[in-house]
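>>> Quick one, fold the following:
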Amino acid sequence: MADAAGQLVPVLEDLLGTELPIRLRTWDGAEAGPSGAPLLVLRNRRALRHLLWRPDELGLARAYVAGDLELAPETDLYQVLGALDRLISQSHTVSLRPHPRDLFGPQGRRLLRTAVGVGALGPRPPLPPEEATREKLTGARHSLLRDRKAISHHYDVGNEFYSLVLGPSMVYSCAYWPAGTTGLEAAQEAKLDLICRKLGLREGMRLLDVGCGWGSLLLHAAEHYGVRGTGITLSAEQKRGAEERIAEAGLSDRVTIRLQDYREVADGPYDAISSVGMAEHVGSEQFRRYGTQLYGLLAPGGRLLNHQIARRPNLPGEDYRMSPFIAAYVFPDGDLSPVGNTVSLLEEAGFEIRDVESLREHYALTLRAWVDNLEAEWDQAVKLTTLGRARVWRLYMAASAMAFEENRIGVNQILAVRTGSDGASGLPRSREEWLAKDV
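The predicted structure is shown next:
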């Protein structure tokens, strides 16, 4: 069919009941859609089949990751994502798969003619290799073995790849951008120090870092606060990278990294526990156990800093799982819970909640910085992984940045205390005092 774009756009607008917020360029070179709108390129008919079989964000992601759907070189990624988000929101109330009885009406006949003409009908395209996660995950959700496989999928991509995206800090969580902060490295340094001050770290304390990543927080705490640190991770690549960095810093006698699940830790008590960007992997059905376990590992008067992404409680649905795209490609088995639920469960575990700080806007800035790093070294990123994997990371980080900016998700630091038998928290009376570095 000549002018495939010109045939597709009117049919899509008819189905959606609104003007398409993007412009399409099809494999035959034709273009259609609003002038000046973000331009998407359908490189082949397979892109349409991805969407026909899954007409939502996951179908779009599959087409993009597989290379069947492209952004025009002049198109801004964030503009495209904004336009597609509006389109997906609209399609929540308008089905792109008409009921069989509707196929006999004028709209249905037009849709069928167009679909046949442009070659959209056919078997479902094979899933991109990067989406093979669910098939590999067997056993009960959040069993020890299944969690190890889920974590390996995301974090064992390669330390060189993560170094390219994250920069020298090797911190894979929300940075902290107080006024005057310049650059990602300074913002991550500020975040690490903020956590250490909230935990009240002092010389000789024992610190447990749950989900320690590449050891950045432990390194900072040992170098600047004199603690003895233990980090646990389920990623073999992270453990290897963290141990290399610790040895280079000459801190192997004070910082230890273990390949271990938080449920397996039994060498408390610790004076302080940090859990930064890890609780999203715990699972809603395991979170009470998570809180109870960390509470039991703390000495009386010890502090927990739980840094965790949260979903908004007023969004549709009761499912705490990630979005379909994030669940399939990025964080399999991940859960997002409202911050109020997290606070309640930590209180049920015995903790006293002393402070909750939202860093939502800070995470948007962090994610945009990571996207900039990835795009600046795109060819090397592809070389270190695959084109599909690099596309997944670019898409998920940019989409996540917008989700934080638009208040669809948030991130919070919760400071909790295991009070002593006399009810003493060990914290000074004011926030200014307990945030002071010399306290």
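>>> drop to CA atoms for contacts and neighbour counts, all remaining ones
Noted.
>>> contacting residues for L218?
Applying CA atoms under 8 Å, 6 or more residues apart in numbering to L218 gives the contacts D209, C212, G229, T230, G231, V255.
>>> Looking at those, which one is closest to W378?
For the contacts of L218, the minimum distance to W378 (CA to CA) is 26.9 Å, reached by C212.
>>> For the closest one, the count of nearby residues, please.
C212 has 28 neighbouring residues, counting by other CA atoms under 10 Å.
>>> so it makes contact with L234?
No: in this structure, C212 is not within contact of L234 by CA atoms under 8 Å, at 9.4 Å.
>>> Of the contacts of L218, which pair is most distant in space?
C212 and V255 (11.3 Å).
>>> Overlap of the contact sets of the two?
Contacts common to C212 and V255, judged by CA under 8 Å, 6+ apart, are L218, G231.
>>> helix, strand or coil for H307?
strand (DSSP: H, G, I helix; E, B strand; the rest coil).
>>> What residues does it make contact with?
H307 is in contact with S275, V276, G277, M278, A279, V411, N412, Q413, I414, counting by CA under 8 Å, 6+ apart.
>>> With T419 instead?
Residues near T419 by CA under 8 Å, 6+ apart: P300, G301, G302, F351, E352, S425, G426.
>>> same thing but 10 Å
T419 makes contact with L298, A299, P300, G301, G302, R303, G350, F351, E352, S425, G426, L427 under the criterion CA atoms under 10 Å, 6 or more residues apart in numbering.
>>> Check N407 too.
Contact analysis of N407 by CA under 10 Å, 6+ apart lists R311, R312, R360, E361.
>>> With R389 instead?
Contacts for R389 (CA under 10 Å, 6+ apart) come out as V65, A66, P128, P129, E130, E131, V157, Y329, V330, A381, V382, L395.
>>> what helix or strand does it sit in?
In this structure, R389 sits in helix 387-405 according to DSSP states H and E.
>>> What angle do helix 387-405 and the helix or strand that comes right after that helix make with each other?
For helix 387-405, the following helix or strand on the C-terminal side (DSSP H and E) is strand 409-417. If you take axes from the mean of the first three to the mean of the last three CA atoms, to 10 degrees, strand 409-417 sits at 70 degrees to helix 387-405.
>>> Tell me where the stretch 1-150 of the chain has strands.
23-25, 31-32, 39-42, 69-71 (DSSP state E, counting those that start in this stretch).
>>> Equivalent analysis for the stretch 201-350 of the chain, please.
Counting by DSSP E, counting those that start in this stretch, the strands of the stretch 201-350 of the chain are 206-210, 228-233, 255-259, 270-276, 298-311.
>>> Another sequence for comparison is provided below:
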Amino acid sequence: MADTALRLTSLVEELFGSPFPLRVRTWDGSESGPPEGPVLVVRHRRALRRLLWRPGELGLARGWVAGELDVEGDLYTAMERLVAYGAGMPGSLTPRDPKVRAGLRALTGLAGALPPPAPPAEEARRRGGLSHTRRRDRAAISHHYDVGNDFYELVLGPSMVYSCAYWGEPDGRESLEDAQRAKLDLVCRKLALTEDTRLLDVGCGWGSLAIHAAREYGARVTGITLSREQAAYARKRIAEAGLTDRIDIRVQDYRDVRDEPYDAIASVGMAEHVGEVRYGEYALRLHRLLRPGGRLLNHQIARRPEPGTSYHVDAFIDRYVFPDGELSPLGTTVAALEEAGLEVRDVESIREHYGLTLRRWVGRLEAEWERAVALTSPGRARVWRLYMAASALAFEANRIGVNQVLAVRTGPDGASGLPLRTRTWN
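Next up, the predicted model:
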């Protein structure tokens, strides 16, 4: 009888010292593990060869994107169990550990000696050189955002907002569109937009904030993005809304904006692309673009501070989702803004809101799975499903957070122009 699943789970349990938490089914039809709950499906031995050549997250990611690994049952439950299981791995194990070396030899016997196939086509192909140059940033943004506006419509819904919504109830009973509208309005109120406001929307996406700011508050908006597909989509929406006289969308790097001063700047979900080496430059540039008394709203995902930890995103997200993405701790962001001369006046954590939002996006993707695959590719749809579900769990478990930081460029006399009770947002 075929026994590949039993051999594989026994190998993992020997290495980790505890029972594997998922049932496993392998390409020969054999199964092993607990009878209840999600099933980890290893469809082809190529997945094991990928792990041999790239042990850890990247090897697993390539197997998942290629469809060689899958989960039957609830994906969230499967990932929660795997994260908890991995956290229990002995910290002393290294590639030179005799137990690890014996495990790798056994895995070679299961996987076969052939090298793995090439990485899936959805993996970012980056050339050498420094990260966060203008050219490399353009390529990174294109990899993530230029995958088809129809696909993003399917996932994000009519609001076309690719940052966390702002929910009124913990169970997220209101519609995604209402919660996204509430987030856009929160940003506008924090920036105190009026008909006299000149707003710069850094990383404007598909134009949702720009449209809301112009339509609801009368603001004059300049939106910038590095994605040509986003810009074309935003311009079409703006024309249909009759707001071309209030909104200008540019394909432009924030480092190249020269038509200051602006009364307000919104940077929502963009700073994660800036990079630690450019963050001081980013903060200084936004400071210079603001008039004295002008406000900045910086909405940004944050990693929890850990000494000696790189702030680069995980290997899977770096290769398949956000190339060169980095998540800095909240304190790093606040320090950079203050060092640039801005006064930080308010910080609001909205971590739980992102978990609710991501679960809605995953639900939309799963409900329209066949169409999503047709709009992009099977691999791309699998990338988005895994990264959004994993991100939802990370926010819910407080492994990462998201914060809105409101800062002001004070005038020569130190005046901020903010009310004494800031949370009134007037």
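>>> before we move on, the earlier item: can you give me how far the helix holding R389 of the first structure is from the chain middle?
Centroid separation for helix 387-405 of the first structure versus its chain: 9 Å, with CA atoms, centre = their mean, to the nearest Å.
>>> Just flag the most distant two among the contacts of T419 of the first structure.
Maximum distance among the contacts of T419 of the first structure (CA to CA): 16.9 Å, for G350 and L427.
>>> and the two? which has more neighbours close in?
Using other CA under 10 Å as the criterion, G350 of the first structure and L427 rank with L427 on top: 20 against 16.
>>> Make TSV from the contacts of R389 of the first structure and add neighbour count and distance to T181 of the first structure to it.
Compiled in TSV, the contacts of R389 of the first structure are given as follows (neighbours: other CA atoms under 10 Å; distance: CA to CA, whole Å):
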residue	neighbour count	distance to T181 of the first structure
V65	25	34
A66	24	38
P128	17	40
P129	12	40
E130	17	36
E131	19	37
V157	16	30
Y329	25	33
V330	24	29
A381	22	27
V382	16	31
L395	21	26
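>>> Tell me the one among these nearest to V356 of the first structure.
Nearest to V356 of the first structure among the contacts of R389 of the first structure, with distances taken as CA to CA, is V330, at 27.1 Å.
>>> any idea how far the equivalent of that closest one over in the second structure is from V41 of the second structure?
Aligned counterpart of V330 of the first structure in the second structure: V321 (TM-score structural alignment). Distance of V321 of the second structure to V41 of the second structure, given as CA to CA, to the nearest Å: 23 Å.
>>> again with V268 of the second structure
According to CA to CA, V268 of the second structure stands 38 Å off from V41 of the second structure.
>>> And those two? Which one has more around it.
Counted by other CA under 10 Å, V268 of the second structure and V41 do not tie: V268 has more neighbours, with 25 against 21.
>>> Once you drop chain neighbours, what's closest to that one?
Distances taken as CA to CA, 6 or more residues apart in numbering place H299 nearest to V268 of the second structure, at 4.6 Å, with adjacent residues excluded.
>>> What's the separation between that neighbour and T133 of the second structure?
Distance of H299 of the second structure to T133 of the second structure, given as CA to CA: 22 Å.
>>> Likewise for T94 of the second structure?
Note on T94 of the second structure: its distance to T133 of the second structure, by CA to CA, is 35 Å.
>>> right, and R127 of the second structure touches R136 too?
Yes: using CA atoms under 10 Å, R127 of the second structure is in contact with R136, at 8.5 Å.
>>> of these two, who's got more company?
R136 (18 against 8).
>>> Map the more buried one onto the first structure.
R136 of the second structure maps onto R146 in the first structure, by TM-score structural alignment.
>>> how much space between that match and H281 of the first structure?
11 Å.
>>> and the strands of the stretch 201-350 of the first structure as JSON lines, adding distance to Q107 of the first structure?
Formatted as JSON lines, the strands of the stretch 201-350 of the first structure follow (distance: least, CA to CA, whole Å):
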{"stretch": "strand 206-210", "distance to Q107 of the first structure": "55"}
{"stretch": "strand 228-233", "distance to Q107 of the first structure": "54"}
{"stretch": "strand 255-259", "distance to Q107 of the first structure": "58"}
{"stretch": "strand 270-276", "distance to Q107 of the first structure": "51"}
{"stretch": "strand 298-311", "distance to Q107 of the first structure": "38"}
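>>> contacting residues around R312 of the first structure?
R312 of the first structure neighbours (CA under 10 Å, 6+ apart): L336, S337, P338, V339, G340, N407, R408, I409, G410.
>>> could you redo the last one with a cut-off of 7 Å?
R312 of the first structure sits next to P338, R408, I409 when contact means CA atoms under 7 Å, 6 or more residues apart in numbering.
>>> Now do the same for it: its match in the second structure.
Using TM-score structural alignment as the criterion, R312 of the first structure maps onto R304 of the second structure.
>>> and if you look at L218 of the first structure?
By TM-score structural alignment, L218 of the first structure lines up with A210.
>>> before we move on, what about M278 of the first structure?
Matched across to the second structure, M278 of the first structure falls on M270, judged by TM-score structural alignment.
>>> Could you tell me how far its match is located from R360 of the second structure?
Separation of M270 of the second structure from R360 of the second structure (CA to CA): 21 Å.
>>> before we move on, what about G417 of the second structure?
Separation of G417 of the second structure from R360 of the second structure (CA to CA): 38 Å.
>>> okay, those two: which has more neighbours?
Under the criterion of other CA under 10 Å, the comparison of G417 of the second structure against R360 puts R360 first, with 21 against 14.
>>> what residue of the first structure takes the place of the more buried one?
By TM-score structural alignment, R360 of the second structure lines up with A369.
>>> Its match sits in which helix or strand?
A369 of the first structure belongs to helix 360-376 when assigned by DSSP H and E.
>>> mean shift between that helix and the second structure?
Helix 360-376 of the first structure, aligned to the second structure and superposed, deviates on average by 0.5 Å (mean CA distance after the TM-score superposition for the first structure).
>>> Buried residues in that helix, which are they?
Neighbour counts over helix 360-376 of the first structure (16 or more other CA atoms under 10 Å) mark 360-371, 373-374 as buried.
>>> do the same with stretch 374-386 of the second structure
Here stretch 374-386 of the second structure shows L375, S377, P378, G379, R380, A381, R382, V383, W384, R385, L386 as buried, counting by 16+ other CA under 10 Å.
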